[in-house]
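A.B. asks: Fold the stuff below for me.
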Amino acid sequence: MDFKFTKSERIAQRVLVESGLDDPTEFPIEDIILGRNAFYEEKKLIGKEGEIVSVAGRSIITINSNIKFESKKRFAAAHELGHYEMHRKSFPVIFDTEEDLLNWYKAGPLETEANEFASEFLMPSEIFYNECNNKIFGPNIIAKLANRFKVSKTAAILKFVTRGNHPVVIVCCQDNKMKWWKASHDFRYFLEFEKDKTPPDGSVAYELFTTKKTYLEDELKQQIWKSDWLRMKNDDEQDTKFYEYCLHVKSFNYSISVIWED
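C.D. replies: Model (predicted):
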């Protein structure tokens, strides 16, 4: 697959090569960080998921020991490694909250670059695409990708939108308000999106925020209609079936909806 890579993604690829890694799941992330001449530690942090402090040519990456899930801890560590590789000379102290790590397409340039680095470092694009190629898209694919690369489902979804094998659009909402969206390059429909507006009442996201209804297992893939999220060509166009997988991030009352057509 012929991908176009950002500068941050290319730096992640270089670090993988220099570290002698074909697959980053082969070694613990803390060992990789130590191999890059940075010190790694875990301790309780207040209001932060991770931080990096660089003084006199030495850097310490600290990850919040209160993070419950190893997949989330791995991404936070890879994110800080991205800051180390790209930003330590210009910014001696950088810290990141959970919200910084979630807001991929809303954060400032430093956080966007660190997220892109972490995503490519933990889920190399070529391997990621091969893992989902020739498979029918659905929530089960996201779960398998998350398990394969030892990342969260959120991280797997955000990677899939740029490196997956099926056209999708994702919409991030918080507190029943739409915040940002991202479509894969081959998604050919127009999303009806207005920042801070309530998600459409036919959507799974709207149902989540207004009724607290969540779906599990075989019900994760919910049938919706094109008109629920997407612009119709004209009044005569016949509505068609689409699907929505809505992942709820309880800590910040976020949802990430994946919308697609079979």
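A.B. asks: contacts and neighbour counts: CA atoms only from here.
C.D. replies: Will do.
A.B. asks: Can you tell me the SS state at the closest residue to Ser184 other than its chain neighbours?
C.D. replies: Closest residue to Ser184 apart from its sequence neighbours, by Cα to Cα, 6 or more residues apart in numbering: Val161 at 5.0 Å. With DSSP: H, G, I helix; E, B strand; the rest coil as the basis, Val161 sits in helix.
A.B. asks: and Val161, what is it in contact with?
C.D. replies: By Cα atoms under 8 Å, 6 or more residues apart in numbering, the residues touching Val161 are Pro167, Val168, Val169, Ile170, Lys182, Ala183, Ser184.
A.B. asks: To what extent is the closest residue to the third one other than its chain neighbours buried, counted in neighbours?
C.D. replies: In space, not counting the residues next to it along the chain, Val169 is nearest to Ala183; the distance is 4.0 Å by Cα to Cα, 6+ apart. The local packing of Ala183 (other Cα atoms under 10 Å) involves 19 other residues.
A.B. asks: Would you enumerate the residues in contact with Ala183?
C.D. replies: Val161, Thr162, Pro167, Val168, Val169, Ile170.
A.B. asks: I'd like the structure of this one too, to check against the first:
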Amino acid sequence: MSLAKYHANSVIKKFSIKDLPVDPYRISKEMEIEVVEDDCEGYTGMLLVVAGQALISVKSSIREYPKKRFTVAHEMGHFSIPEHITEERYFFQCTDKDLNTFDKKGGREAEANEFAAELLMPEDIFKEKIRLKDLSYNLLQDLTSEFETSLTATGIRFSELSGDYALVCSENSCIKWLIKGDNFPFYVRGEGKLANESIAIEFFRGKKLPKSFETVPAFAWLDDYKLKGDMDVQELSIPLPYYDQVLSFLYMEPREEDEDDEYLEELDGYPRFKK
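C.D. replies: Just a heads-up that it's a prediction; the model follows:
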């Protein structure tokens, strides 16, 4: 268990959190952390700790309440995780970029996001909600409503915990970031322009996107030597018009090994060719 997840679960247990949606404002109050909104410039959320007293400031112009909730939980993460607050560093000013940093190389900001995700969408509860369910537009809407989290945060959580999906965020027709479940079988491109064969590109051309998974050529999203020319990927792309972004969920249907596959198997990282 990671450090961020451990401390989020400690908070969940300490305050006996069982009901949804989890209320980060109430928890902050019980932790004696003051939460205010401000017309702050240059950051989305801030944590300031002086003489043991903590203050969280959230940008008042944030339109979506779920994003405000996640911002509060993110700053709570900085407060709760040891070594985030030290004598040398007693405040954090976190931007939208920080709140979208989920790569483990993202350091303290990634840890604070992991803390927030675990606090607002506890793993055990979330897994039970998605157990034996296939991802769909309606399921995502139900989850965002029940957990009172943004579509982005909910989608990332689903992709990580289900393990079978990849999630790609695109902006201005280019890939911005991606999250890949542990069971997703192929390498997903993490940068560059969207392929013309993708569904997501249609949003940036002013077209309406379908609210269902559609079949597209695998090469539209994937870049892997194990791909065959006839492989497809299932794509569900959901627009975020306010941010001029698209979230694209990718899924590969399981398929049996083909007798004509180029590779018989892969051992120790080296491909074995058929004779």
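A.B. asks: overall similarity of the pair, as a TM-score.
C.D. replies: TM-score for the superposed chains, counting by TM-score structural alignment, normalised by the length of the first structure: 0.86, backed by 250 aligned residues with a Cα RMSD of 2.3 Å.
A.B. asks: can you give me the helices for the first structure?
C.D. replies: Along the first structure, the segments classed as helices by DSSP state H run 7-18, 29-35, 70-87, 98-102, 109-122, 125-132, 139-149, 153-163, 204-211, 226-229.
A.B. asks: Could you export these as TSV, including distance to Asp235 of the first structure?
C.D. replies: What follows is the helices of the first structure, written out as TSV (distance: least, Cα to Cα, whole Å):
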stretch	distance to Asp235 of the first structure
helix 7-18	43
helix 29-35	53
helix 70-87	45
helix 98-102	37
helix 109-122	39
helix 125-132	37
helix 139-149	32
helix 153-163	30
helix 204-211	24
helix 226-229	11
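A.B. asks: who wins for proximity to Lys195 of the first structure among those?
C.D. replies: Ranking the helices of the first structure by proximity to Lys195 of the first structure (Cα to Cα) places helix 226-229 first, at 13.7 Å.
A.B. asks: Just tell me the aligned range of that closest one in the second structure.
C.D. replies: Mapped onto the second structure using TM-score structural alignment, helix 226-229 of the first structure covers residues 218-221.
A.B. asks: re earlier: out of the contacts of Ala183 of the first structure, who has the most neighbours?
C.D. replies: Val168 leads those on contacts (other Cα under 10 Å) with 26 neighbours.
A.B. asks: That one corresponds to which position in the second structure?
C.D. replies: Aligned partner of Val168 of the first structure by TM-score structural alignment: Tyr165.
A.B. asks: so how far is Glu87 of the second structure from that match?
C.D. replies: To Glu87 of the second structure, Tyr165 of the second structure is 41 Å away according to Cα to Cα, to the nearest Å.
A.B. asks: now swap in Ala166 of the second structure and tell me
C.D. replies: Distance from Ala166 of the second structure to Glu87 of the second structure, by Cα to Cα: 40 Å.
A.B. asks: With Glu64 of the second structure instead?
C.D. replies: Following Cα to Cα, the distance that separates Glu64 of the second structure from Glu87 of the second structure is 34 Å.
A.B. asks: Spit out the contact partners of the equivalent of Ser184 of the first structure over in the second structure.
C.D. replies: Superposed on the second structure with TM-score structural alignment, Ser184 of the first structure falls opposite Gly181. The contact partners of Gly181 of the second structure, taken as Cα under 8 Å, 6+ apart, are Ser159, Glu160, Leu161, Ser162, Gly163, Asp164, Tyr165, Ala166.
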